[in-house]
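Enquirer: Here you go, sequence then predicted model.
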Amino acid sequence: MSETNTTTGKTAGRTGRGVKIALGLSLAVNLLILGMIGGAVLNGRPDGGPGERIDIARTLALGPMGRALERGDRNAIIERVGQDREELRGHRADLLEATLAFARAVRAEPFDREAAEAALEMQRGQVVALQARGHGALLDQLETMSAAERAAFSERLVEALDRHRPGPDRR
């Protein structure tokens, strides 16, 4: 049986609505940031200035694959994707709007789960579209690489991932 707090009248062990909303918002923001941080290591000197190049890199969300690339290959991917900067800006603006829509839905009283869910779905669609562009550019770059370059990339990727694998099952 659960115990009831005599001062609040709430049952111990139940999570309050505000905590659930905060956790949901935190999860959404963390997912957004995770995707953006994945490409944060891609850097260099863009046509549009350092800030824009980093923005493009973050948008790609390649994570450890981006870190395993040689600098020249990363730069080529950024250049390839960055050729259509207006489309990228549109995707990023849509992602921002979806995130703001989620924040508005979380703030609504009473809480509108359907609106929050719809905003997260819009957000997810934008993240997936941007990541697909990054993956396409990565595959395009891999096609330009020699077998030895691809093998070296693969080795760096596996090494990076091995650092996160627990226990004795490491390579």
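Expert: Cool, got the structure. Predicted, not measured: the structure shown is a model, and the values here were computed from it.

Enquirer: only C-alpha atoms for contact and neighbour calcs from this point on.
Expert: Noted.

Enquirer: Which residues are in contact with the most centrally placed residue in the chain?
Expert: Residue closest to the average C-alpha location in the chain (C-alpha atoms, centre = their mean): residue 35, at 1.0 Å. Contact analysis of residue 35 by C-alpha atoms under 8 Å, 6 or more residues apart in numbering lists 58-63, 127.

Enquirer: Adding distance to residue 134 and secondary structure, write those out as JSON lines.
Expert: Compiled in JSON lines, those are given as follows (distance: C-alpha to C-alpha, whole Å; DSSP: H, G, I helix; E, B strand; the rest coil):
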{"residue": "58", "distance to residue 134": "10", "secondary structure": "helix"}
{"residue": "59", "distance to residue 134": "8", "secondary structure": "helix"}
{"residue": "60", "distance to residue 134": "4", "secondary structure": "helix"}
{"residue": "61", "distance to residue 134": "7", "secondary structure": "coil"}
{"residue": "62", "distance to residue 134": "7", "secondary structure": "coil"}
{"residue": "63", "distance to residue 134": "10", "secondary structure": "coil"}
{"residue": "127", "distance to residue 134": "11", "secondary structure": "helix"}
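
Enquirer: on that earlier part again, now the residue nearest to the centre of the chain, what's its secondary structure?
Expert: helix (DSSP: H, G, I helix; E, B strand; the rest coil).

Enquirer: The structure to be compared is supplied as follows:
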Amino acid sequence: MSDPAAAPKPARSGRGVRIALALSLALNLLILGLVAGAVLAVGPRGGDDPRLRTLGLGPFALALSREDQEAVRGRIDRDALRTERRALGASLLQLRQALLAEPFDRAAAEAALARSRAAAEALQGQGHAALLDQIGTMDAAERAALADRLERALRRLAGRDR
């Protein structure tokens, strides 16, 4: 009979590998969400347009009327939007590669996150400019109605966090 003490112990995954796998899964789900959001025209709540959320409009995506949503989308430079979305996706893929590198390549991960942040800020800048341009076309009554819908949207979003 063989000596049980002499038998090699099975290799165990290190904590870093498990963390990297979890982050990889999270990134893959994030990319899937971005792609699904870009493909879908309207979110599950009817007025919540994922394309507007991608532009950093947050609760305004819920508060804008359908006509105003269309107008905001129409104000966006589609080529620039496509470029920034591609840059965001590419930076997330680069981050994934940095997470899988052994040893962990912090500098590559940091650079990928910086590129991701720059692309997200560019998208948000486009969205905010288009939103402000659209709000600039509204009269006082339309802005007040938007403010009321924004307040309701914020209450709805706050209720989800409970």
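Expert: Happy to help now that I have it. Please read these numbers as outputs of a predicted model, since none were measured by experiment.

Enquirer: follow-up on the earlier one: who wins on neighbours among the contacts of residue 35 of structure 1?
Expert: residue 60 (32 neighbours; other C-alpha atoms under 10 Å).

Enquirer: Alignment lookup: that residue to structure 2.
Expert: Counting by TM-score structural alignment, residue 60 of structure 1 corresponds to residue 55 in structure 2.

Enquirer: Can you name the residues that contact its match?
Expert: So residue 55 of structure 2 contacts 123-128 (C-alpha under 8 Å, 6+ apart).

Enquirer: how close does it sit to residue 64 of structure 2?
Expert: Taking C-alpha to C-alpha, to the nearest Å as the measure, residue 55 of structure 2 falls 14 Å from residue 64 of structure 2.

Enquirer: One more: residue 114 of structure 2?
Expert: With C-alpha to C-alpha as the criterion, residue 114 of structure 2 and residue 64 of structure 2 are 31 Å apart.

Enquirer: out of those two, which sits in the more crowded spot?
Expert: Neighbours were counted for residue 114 of structure 2 and for residue 64 using other C-alpha under 10 Å; residue 64 has more, 25 against 13.

Enquirer: Show me what that one aligns to in structure 1.
Expert: So, by TM-score structural alignment, residue 64 of structure 2 is matched to residue 69.

Enquirer: ok, now which ones touch its match?
Expert: Contacts for residue 69 of structure 1 were tallied using C-alpha under 8 Å, 6+ apart; they are 153, 156.

Enquirer: what about 10 Å?
Expert: Residue 69 of structure 1 makes contact with 42, 75, 77, 138, 141-142, 149-150, 152-154, 156-157 under the criterion C-alpha atoms under 10 Å, 6 or more residues apart in numbering.

Enquirer: How about residue 40 of structure 2?
Expert: Taking C-alpha under 10 Å, 6+ apart, one finds 49-51 in contact with residue 40 of structure 2.

Enquirer: so how far is residue 51 of structure 2 from it?
Expert: Taking C-alpha to C-alpha, one finds residue 40 of structure 2 at 8 Å from residue 51 of structure 2.

Enquirer: returning to what we had before: can you lay out the contacts of residue 35 of structure 1 as CSV showing distance to residue 27 of structure 1?
Expert: Conversion of the contacts of residue 35 of structure 1 to CSV gives the following (distance: C-alpha to C-alpha, whole Å):
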residue, distance to residue 27 of structure 1
58, 19
59, 19
60, 20
61, 17
62, 20
63, 18
127, 15
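
Enquirer: Please identify which of the residues you listed is nearest to residue 99 of structure 1.
Expert: Residue 99 of structure 1 lies nearest to residue 127 out of the contacts of residue 35 of structure 1, by C-alpha to C-alpha, at 11.0 Å.
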